[in-house]
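Q: quick one, what's the 3D model for this:
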Amino acid sequence: MAPLLPARASRSRTFLRRAVIALAIGHGALHLIGVVKAIAPAAVPQLREPVGPPAAAAWSTAALLCVAGGVLLARRDPRWWAAAAAGALLSQGLVVVRWSDTWAATAPNAVLLLAAGCGWARDGRLGLRARFARRVEQVAPPADGRAVVDRDLAHLPLPVQRYLRRVGVVGAAHVHTMDARLRGQIRADAAKPWMPFTARQVNTFTAAPSRFFLLDATMAGVPVDVLHEYTGHAARMRGRLASVVPLFDARGRELTRSETVTLFNDMCVLAPATLVDAAVSWHTLDDRHVRATWSTGGEAITAELVFDADGDLVDFASDDRMRASADGRTFTRLPWSTPLSRFRGIRGLRLPTYGEARWRTPDGDLVYLEIEIVDVRYNVDHRAVVGAGGEITLKQPTVAH
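A: Prediction:
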């Protein structure tokens, strides 16, 4: 299936990444001029002062550090920024010592330091990605390899039973954790431009469920990080521009209730096998409409599930979700829905691969999210295992669909 979006999101991020790689490697290579000056002084008349062995060693070290930063970034190693920053700082020290000959190198050093700072904010321990990784690496499913059998569906309304059978949950494992890869575009309102994104989401479905959602968006060519956390029956949502500038930091009862709706939507759409075990109160409206009330953590949220003639879930609607303001400080209750389409097989289950999220505003419906489901895995043990060489891997799935 073709991507939902043109490659503008990836193109923008790829361009920035390649520009930094080129700067780091190219700038590092230029430092070899100092080494050449030490070996053959007449070959580099641009450097008027002689370069002795200690200075040549410093020039070569700066070159190696800058080049290492570029190579590590090319290899997508999250530690690239440390080498690049060290190389730029050492380089600038050499510039200060030989200012009259090398002052022009201040500009690339400043740019490289800025990029390294953004890299540290993005991939360093205080970044949202690092927090997401720490959360996820503790996720492990219970040691339960039971498969869903037909009688497990007997307590569910007939439209839900038909849906779960059509999805293919009978014969598959009971679902306790979920790891999804997503992509799409999002906007604040109809007057704002779309921001393309990729995302990764990890959920647990237990008595105390959790949801960790990391979104990597692009706004006017600048990266935006957004992290949703729902754990301990409390939610928090943070966004940062270029991984550094805070955009919003939302939390509180309104957000928690809204994220509870989102978590139930995940269960219905991305992990429908969880409906077999969930504490849901069902009310059949007709053969294509069911009202569900899900209770968890002191919250009881209600949604209406809409099915088509074939039994596919084609919409999910709730009045219990709230629209956050741009700064995440205020919330407005609005009807919310997620129309679904483009069903296909993913890891043995029939799932929708395209969806929208809509607010019903006084001015009409606002589609603020278009999303494509790329992949979903279930019951993955995310606990990190550190090998003898220091490499980090994940345990194998307890149960694979």
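Q: CA atoms for contacts and neighbours, from now on please.
A: Will do.
Q: residue 193 touches residue 218, doesn't it?
A: No. Using C-alpha atoms under 8 Å, residue 193 is not in contact with residue 218; the gap is 10.7 Å.
Q: more crowded one of these two?
A: Using other C-alpha atoms under 10 Å as the criterion, residue 193 and residue 218 rank with residue 218 on top: 24 against 13.
Q: wait, what's in contact with that one?
A: 9, 12-13, 195-197, 224 (C-alpha atoms under 8 Å, 6 or more residues apart in numbering).
Q: now do the SS call for it.
A: Assigned by DSSP: H, G, I helix; E, B strand; the rest coil, the conformation of residue 218 is strand.
Q: one more to put side by side:
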Amino acid sequence: MLNKKLAWPLIATAGGGVALGLLYPLRQRAARRLRRDATWLFAQAADAPGQTYHEAQLAGLPAPVQRYFRHVLREGQPYLRGLRLRHGGQFKTDLKKDWLAIEGQQYVTADPAGFIWQGTTRWFRVRDEYVAGRGSLLVRLLGAVQVVSGSGPHYDEGELLRWLVESPWLPTNLLPSSRVAWTAVDDRSARLTFSQGGQSVACLMGFNEQDEIATSETQRYIDETTRVPWVCSYAQYRRWHGMLIPTDCEASYVVDGQRQPYAHFVVQELDYEPLRPF
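A: Below is the predicted model:
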């Protein structure tokens, strides 16, 4: 839900150069590519035959983390390989601009860590992904004119962070393992660290009185040189396929001490198996 670079130029004159008759085939081509790439992503997902959650796994974890897993998972819950979801909501292309309505699809794998997200507003189509250990962002005006294309180490880190903080949608992903470590902070928060393929990212998870993950906080690049606090919030948990999942999520950057939200997504559809694109 969390795009990395917000300063997308609004090239109004470019829109006039794109024949409206071309928009439908452009959308169809983008949809075909998304389905193809999501199919490939899911083909990489590792199987977890017979692996299930048991409360004994929680021994030694920080107290709020133990309470969270007892609350959102049921004994014997099979480990999840990935998910697909659709969402609605609002998005800002710049922190100073107005909200735009957005619809999106997202495909996620647990092992290896990976996701592909595509969001569509009235003017923009956005593709954000972390695939094979590499992050990237592509933004097109009217689906045709490329206005942002980003990749490189900052994107690798930022998109892996996005994958990590969206793991409340995939709660078995947060259970302790060789890749996942929890460190105690206090009775309402714990530090979460994820490592894979030589990359490591971390965030502070905050828990509410219902023992749900309510916030995540970390540092993320807002441009090519500057890291700022990046905060995500999670609300409206509902039981989905036997687990409690947040369905209302918001992402914000903190600039000059002010929290500035830019993405507010509401989950409309979520499936875990079979792993296949919409």
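Q: report the TM-score for the pair.
A: The TM-score (TM-score structural alignment, normalised by the length of structure 2) is 0.85; 258 aligned residues with a C-alpha RMSD of 2.2 Å.
Q: looking at the contacts of residue 218 of structure 1, which are in strands?
A: Those of those mapping onto strands are 195-197, 224, per DSSP state E.
Q: can you list those residues in CSV and add distance to residue 18 of structure 1?
A: As requested, those are exported to CSV (distance: C-alpha to C-alpha, whole Å):
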residue, distance to residue 18 of structure 1
195, 21
196, 19
197, 19
224, 18
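Q: from those, which single one is nearest residue 135 of structure 1?
A: residue 224 (19.9 Å; C-alpha to C-alpha).
Q: give the equivalent position in structure 1 for residue 145 of structure 2.
A: Taking TM-score structural alignment for the superposition, residue 145 of structure 2 sits opposite residue 245 in structure 1.
Q: now swap in residue 49 of structure 2 and tell me
A: Looks like residue 49 of structure 2 aligns to residue 144 there (TM-score structural alignment).
Q: distance of that match from residue 198 of structure 1?
A: 31 Å (C-alpha to C-alpha, to the nearest Å).
Q: those two: which has the busier surroundings?
A: A direct count of neighbours by other C-alpha under 10 Å for residue 144 of structure 1 and residue 198 places residue 198 higher, at 19 against 13.
Q: structure 2: which residue goes with that one?
A: Residue 198 of structure 1 maps onto residue 103 in structure 2, by TM-score structural alignment.
Q: could you check how many residues crowd around the closest residue to its match other than its chain neighbours?
A: Leaving aside its sequence neighbours, residue 103 of structure 2 sits nearest to residue 88 (C-alpha to C-alpha, 6 or more residues apart in numbering; 4.5 Å). As a burial measure, residue 88 of structure 2 scores 19 neighbours (other C-alpha under 10 Å).
Q: biggest helix in structure 2 by residues?
A: For structure 2, the helix with the greatest residue count under DSSP state H is helix 20-43.
Q: any buried residues in the helix or strand following that one, and which?
A: Using DSSP states H and E, the next helix or strand after helix 20-43 of structure 2 towards the C-terminus is helix 63-72. By neighbour count on 16 or more other C-alpha atoms under 10 Å, the buried set for helix 63-72 of structure 2 is 63-69, 72.
Q: gap between the counterpart of residue 214 of structure 2 in structure 1 and residue 337 of structure 1?
A: Under the alignment (TM-score structural alignment), residue 214 of structure 2 maps onto residue 314 of structure 1. Residue 314 of structure 1 is 10 Å from residue 337 of structure 1, where distance means C-alpha to C-alpha.
Q: rewinding a little: contact partners for the match of residue 49 of structure 2?
A: residue 174.
Q: which stretches in structure 1 count as helices?
A: 8-30, 32-39, 53-74, 80-97, 99-102, 106-123, 128-136, 158-167, 253-269.
Q: and the ones you listed: which comes nearest residue 240 of structure 1?
A: Per C-alpha to C-alpha, nearest to residue 240 of structure 1 of the helices of structure 1: helix 128-136, 8.5 Å.
Q: show me the strands in the stretch 101-250 of structure 2, by range?
A: 103-109, 114-120, 124-131, 134-141, 145-151, 180-186, 189-196, 199-207, 213-221, 227-240, 243-255 (DSSP state E, counting those that start in this stretch).
Q: as TSV, the ones in strands among the contacts of residue 218 of structure 1 with neighbour count and distance to residue 260 of structure 1 would be great.
A: Formatted as TSV, those follow (neighbours: other C-alpha atoms under 10 Å; distance: C-alpha to C-alpha, whole Å):
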residue	neighbour count	distance to residue 260 of structure 1
195	21	25
196	26	25
197	24	23
224	23	24
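Q: quick one: which of these is nearest residue 368 of structure 1?
A: Distances from residue 368 of structure 1 to these, taken by C-alpha to C-alpha, are shortest for residue 195, at 10.1 Å.
Q: and that closest one, how far is that from residue 188 of structure 1?
A: Counting by C-alpha to C-alpha, the gap from residue 195 of structure 1 to residue 188 of structure 1 is 9 Å.
Q: contacting residues for residue 237 of structure 2?
A: 244-248.
Q: quick one on the thing from earlier: turn the contacts of residue 218 of structure 1 into CSV, including distance to residue 86 of structure 1.
A: Shown next, in CSV, are these (distance: C-alpha to C-alpha, whole Å):
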residue, distance to residue 86 of structure 1
9, 30
12, 26
13, 24
195, 33
196, 33
197, 31
224, 26
